[in-house]
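Trainee: need a structure here:
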Amino acid sequence: MRLVIAPDSFKGSLTAREAAEAIRDGWLSVRPGDDIALAPMADGGEGSLDAFEAAVPGARREPVMAVGPDDQPVLARWLRLPPTPGLPGGTGVVELAATSGLTLMRSGLRPFDAHTFGLGQAIRAALTLGVSRLLIAVGGSASTDGGVGALTAMGARLTDAAGAPVPYGNLGAGKVARVSFDGAVPLPAAGAVVLTDVDNPLLGPRGAAAVFGPQKGASSDAAVRALEGNLASLAAVVPDGARLAETPGAGAAGGVAFGLLAWGATLSPGAPAVAEALQLADTIAGADLVITGEGRFDGQSEAGKAPTQVAALARAAGVPTALVAGAIQASVDAFSASASLTDLAGSTDAALAEPARWARAAGAALAGAR
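Mentor: Next comes the predicted model:
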């Protein structure tokens, strides 16, 4: 058989490459003669830099010192893709998870204070070095600040009723009375594209606070309502904020996508962009089976996550797709087979303690079922 293994990262436990290699090793332990191609994926979240770096020859990582989501310093990297016709300065790829991600919180979850200032610093660094286009992967955020932190780092002025700069986090979003982009870094010549892995709007029952706030420490309905109220206050004062707030994907990364839209960026699903860079459709063509996966396959997975994109490409090529996930919490009817690390290990804690071991077990289980 010829296989393509194209998982996303298993957030906080395995990178996309580590997951792909573990699944491959498990498969080969049962079917050692099969031909396997690895294509680690991403969807605009954690691991996007890795995916673009693997796909584009000559890509170079650039360092940037950033303020992390809990105010602690972070040495992060952004990726510079080489010049191409029409893009003489190349393309900069900035990953929010590297500067403002949930995994960077070292002082406990702080739903009202965590911010995206570091993301703005990385964006500013890439633009200062003259990139012609900017891709901003925003999955994995620790905050619900509506982009207040990032915009401030980029030079925008967000001030309260007294004219003083507001704090970077969600509390600051609720204090904004005036927004000015006059001092903000300008968009690059070929524009800035926010790569999102969800299609949620900023506000409402599917908005940033309601859906993602509990993952970031909003442990009560009252806390979620307070987060929502601060985002709504921000949307009311941002130019054209009401329309931008309703844009599918504006609620991504705690609403940072909304803030970047207000700056002038556009939104695009991340998984198709990464798949195109990887030329994944060509890799899948002629395969007998594709295996994809992620840490948790749930109701959000169909809203732009990597496994859904990989399965769509495989379906278009007439190739069956199997799923490996840390936990499976949604229907897997679209897949020919599936394996859950949690089920194989016996518990979530056991799976998280040895994720590579259970990813190998998943690969072996799928191979044994062929």
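Trainee: drop to CA atoms for contacts and neighbour counts, all remaining ones
Mentor: OK.
Trainee: For residue 366, which three-state class applies?
Mentor: helix (DSSP: H, G, I helix; E, B strand; the rest coil).
Trainee: can you pull the contacts of residue 242?
Mentor: For residue 242, the contacting residues are 235, 236, by C-alpha atoms under 8 Å, 6 or more residues apart in numbering.
Trainee: So it versus residue 4, what's the distance?
Mentor: 43 Å (C-alpha to C-alpha, to the nearest Å).
Trainee: which residues sit in contact with residue 161?
Mentor: Residues in contact with residue 161 (C-alpha under 8 Å, 6+ apart) are 175, 176, 177, 178.
Trainee: ok, the last one - how many residues close by?
Mentor: By the measure other C-alpha atoms under 10 Å, the count of residues near residue 178 is 18.
Trainee: show me the contacts for it.
Mentor: 157, 158, 159, 160, 161, 237, 238.
Trainee: Residue 278 is in contact with residue 48, isn't it?
Mentor: No - using C-alpha atoms under 8 Å, residue 278 is not in contact with residue 48; the gap is 11.3 Å.
Trainee: The two: which is more packed in?
Mentor: Set residue 278 next to residue 48 and count neighbours by other C-alpha under 10 Å: residue 48 wins out with 31 against 20.
Trainee: any idea how far the residue nearest the centre of the chain is from residue 198?
Mentor: Per C-alpha atoms, centre = their mean, the C-alpha nearest to the average position across the chain is that of residue 45, at 1.5 Å. From residue 45 across to residue 198, the span is 10 Å (C-alpha to C-alpha).
Trainee: Once you drop chain neighbours, what's closest to residue 247?
Mentor: Nearest residue to residue 247, sequence neighbours excluded (C-alpha to C-alpha, 6 or more residues apart in numbering): residue 201, at 5.7 Å.
Trainee: Residue 39 now?
Mentor: residue 6 (4.6 Å).
Trainee: tell me the contacts of that neighbour?
Mentor: Contact analysis of residue 6 by C-alpha under 8 Å, 6+ apart lists 16, 20, 38, 39, 40, 41, 290, 291, 292, 293, 310.
Trainee: Next, the second sequence, to be compared with the first:
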Amino acid sequence: MGHVLLAPDKFKGSLTAAEVVRHLTAGLHRAAPGIEVRGFPVADGGDGTLDAAVSAGFRRIPVSVAGPTGIPVHTAFGYADGVAVVELADACGLRRLPAGVPDPLHASSRGAGEVIRAVLEYGCPEVVLGLGGSASTDGGAGLVGALGVRLLDERGAELPPGGAALRRLHRVDLTGLHPAVRRTRFVVAGDVDNPLLGPNGAAAVYGPQKGATADDVLLLEAGLTRWAGLAEAAVRDVELIGTDGCPGQPVSAWPGAGAAGGVGFAALGFLGARFRPGIELLLELLGFPEAVAGADLVVTGEGSLDLQSLHGKAPVGVARAAGRAGVPTVAVAGRVSVGPDELRDAGIRAAYPLTDLEPDPAACLDRAAELVGKVAARLAADWLDPAGPPRRR
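Mentor: Just a heads-up that it's a prediction; the model follows:
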């Protein structure tokens, strides 16, 4: 009866990618009992990246770090064959805010730096840093602080955490930078190409999503501007395993520098990271090309399949990778707000929204697990032939 590969991202607010796989599998097996189904949860660098790595065979190495407000949290990094996967969101992302209360001026990326420090001391030659879901807009100052960089005011005192404090930055001291940084290869997985500063930058575009008011955005922009100037001067002579970068442009203007509240800037400038589209990098790292070999159909998906999905999100990345292998892709989503022609242009042959079964958004979230199983039956009726392999449309 053929081989179906399930490669969904999370349904944000309702199901993890692994849970989507589980409910799709159950629904497909009810509809087509003999079908071979393999699960391959995916992520694009944000929430779920660590879980996707572990599902693909990476070993989970636990570590305790500072959450976005400094309260300790338990997280981990994934390790396999000399490569470590670090998920910023799991260390100091929005979902780690105590009681979910935003702290846009003071939240810090330090926890992600502490995970990286643990990775360096573990002896990994390559680090993949997944960006997304950040609670902070500190330009990655917290992250590099955890790696030994000191941010000093004009009296020589270290700055407190958060983006607002960067307005008082006077000097960036790299003498304590962890020595392993210079011999480690860093790759950043992200799904945005914003610069650090300006109307398309970290504070202006993403600050409000993290609770920043209009006045807060101005404070954060001022802090990031000062941070950018002093940080770039400080790293100019540091020898790193480097990024290709954009010759002639400051690091703050490079695509991706504004990712995760500016952590992209710190990774590019202080760590010499290369920036890669998150889903492209994760699929390659987790072995998707090998997993899709021999499949007759790929099923991907995410909570909302929309215009943003068409610009580098997981389902389109999966569809394009599957297309290169000659395997058709369909999608399951909480809701779908793009037309069939746009989906086909992105490599998705058909989409199955849960809202077709439950139009009320709140009820759809509450019943997501049940609805995923039910929509799998519709998918099976359209694509799976009991007498042979999945139908090719």
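Trainee: follow-up on the earlier one: is it true that the residue nearest to the centre of structure 1 touches residue 252?
Mentor: No - using C-alpha under 8 Å, residue 45 of structure 1 is not in contact with residue 252; the gap is 10.2 Å.
Trainee: who touches both of those two?
Mentor: Residues within reach of residue 45 of structure 1 and of residue 252 at once, by C-alpha under 8 Å, 6+ apart, are 138, 139, 196, 197.
Trainee: Could you report the neighbour count for the aligned residue in structure 2 for the second one?
Mentor: Residue 139 of structure 1 maps onto residue 132 of structure 2 when the alignment is built from TM-score structural alignment. Here the neighbour count serves as a burial measure; for residue 132 of structure 2 (other C-alpha under 10 Å) it reads 26.
Trainee: Over to residue 331 of structure 1?
Mentor: By other C-alpha under 10 Å, 10 other residues sit near residue 331 of structure 1.
Trainee: what's the answer for residue 31 of structure 1, then?
Mentor: Using other C-alpha under 10 Å, residue 31 of structure 1 has 15 other residues around it.
Trainee: same check, this time on the one 4 residues further on
Mentor: Applying the criterion other C-alpha under 10 Å, we find 14 residues in the vicinity of residue 35 of structure 1.
Trainee: now swap in residue 205 of structure 2 and tell me
Mentor: Residue 205 of structure 2 has 16 nearby residues by other C-alpha under 10 Å.
Trainee: which one in structure 1 is aligned with residue 357 of structure 2?
Mentor: Aligning on TM-score structural alignment places residue 357 of structure 2 opposite residue 344 in structure 1.
Trainee: Same question for residue 301 of structure 2.
Mentor: Using TM-score structural alignment, the equivalent of residue 301 of structure 2 in structure 1 is residue 293.
Trainee: Whatever helix or strand that match lives in vs structure 2, average distance?
Mentor: Using DSSP states H and E, residue 293 of structure 1 falls within strand 289-297. Strand 289-297 of structure 1, aligned to structure 2 and superposed, deviates on average by 1.8 Å (mean C-alpha distance after the TM-score superposition for structure 1).
Trainee: Please list the outside residues in contact with whatever helix or strand comes next after that strand.
Mentor: Counting by DSSP H and E, the next helix or strand C-terminal to strand 289-297 of structure 1 is helix 306-316. Residues from elsewhere that reach helix 306-316 of structure 1 (C-alpha under 8 Å, 6+ apart): 6-8, 41-43, 271-272, 275, 280-281, 284-285, 290, 292-294, 301-302, 320-321, 323, 334-335.
Trainee: Just the buried ones from those residues?
Mentor: 6-8, 41-43, 271-272, 275, 280-281, 284, 290, 292-294, 301-302, 320-321, 323, 335 (16 or more other C-alpha atoms under 10 Å).
Trainee: In strands only, show me those residues.
Mentor: Within those, residues falling in strands by DSSP state E are 290, 292, 293, 294, 321, 323.
Trainee: can you put these in JSON lines and add distance to residue 233 of structure 1?
Mentor: Formatted as JSON lines, these follow (distance: C-alpha to C-alpha, whole Å):
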{"residue": "290", "distance to residue 233 of structure 1": "45"}
{"residue": "292", "distance to residue 233 of structure 1": "40"}
{"residue": "293", "distance to residue 233 of structure 1": "38"}
{"residue": "294", "distance to residue 233 of structure 1": "35"}
{"residue": "321", "distance to residue 233 of structure 1": "44"}
{"residue": "323", "distance to residue 233 of structure 1": "41"}
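Trainee: Please determine how far the match of residue 139 of structure 1 is located from residue 29 of structure 2.
Mentor: 34 Å.
Trainee: Show me the helices in the stretch 251-393 of structure 2, by range?
Mentor: 259-270, 278-286, 288-292, 314-324, 340-345, 361-366, 368-383 (DSSP state H, counting those that start in this stretch).
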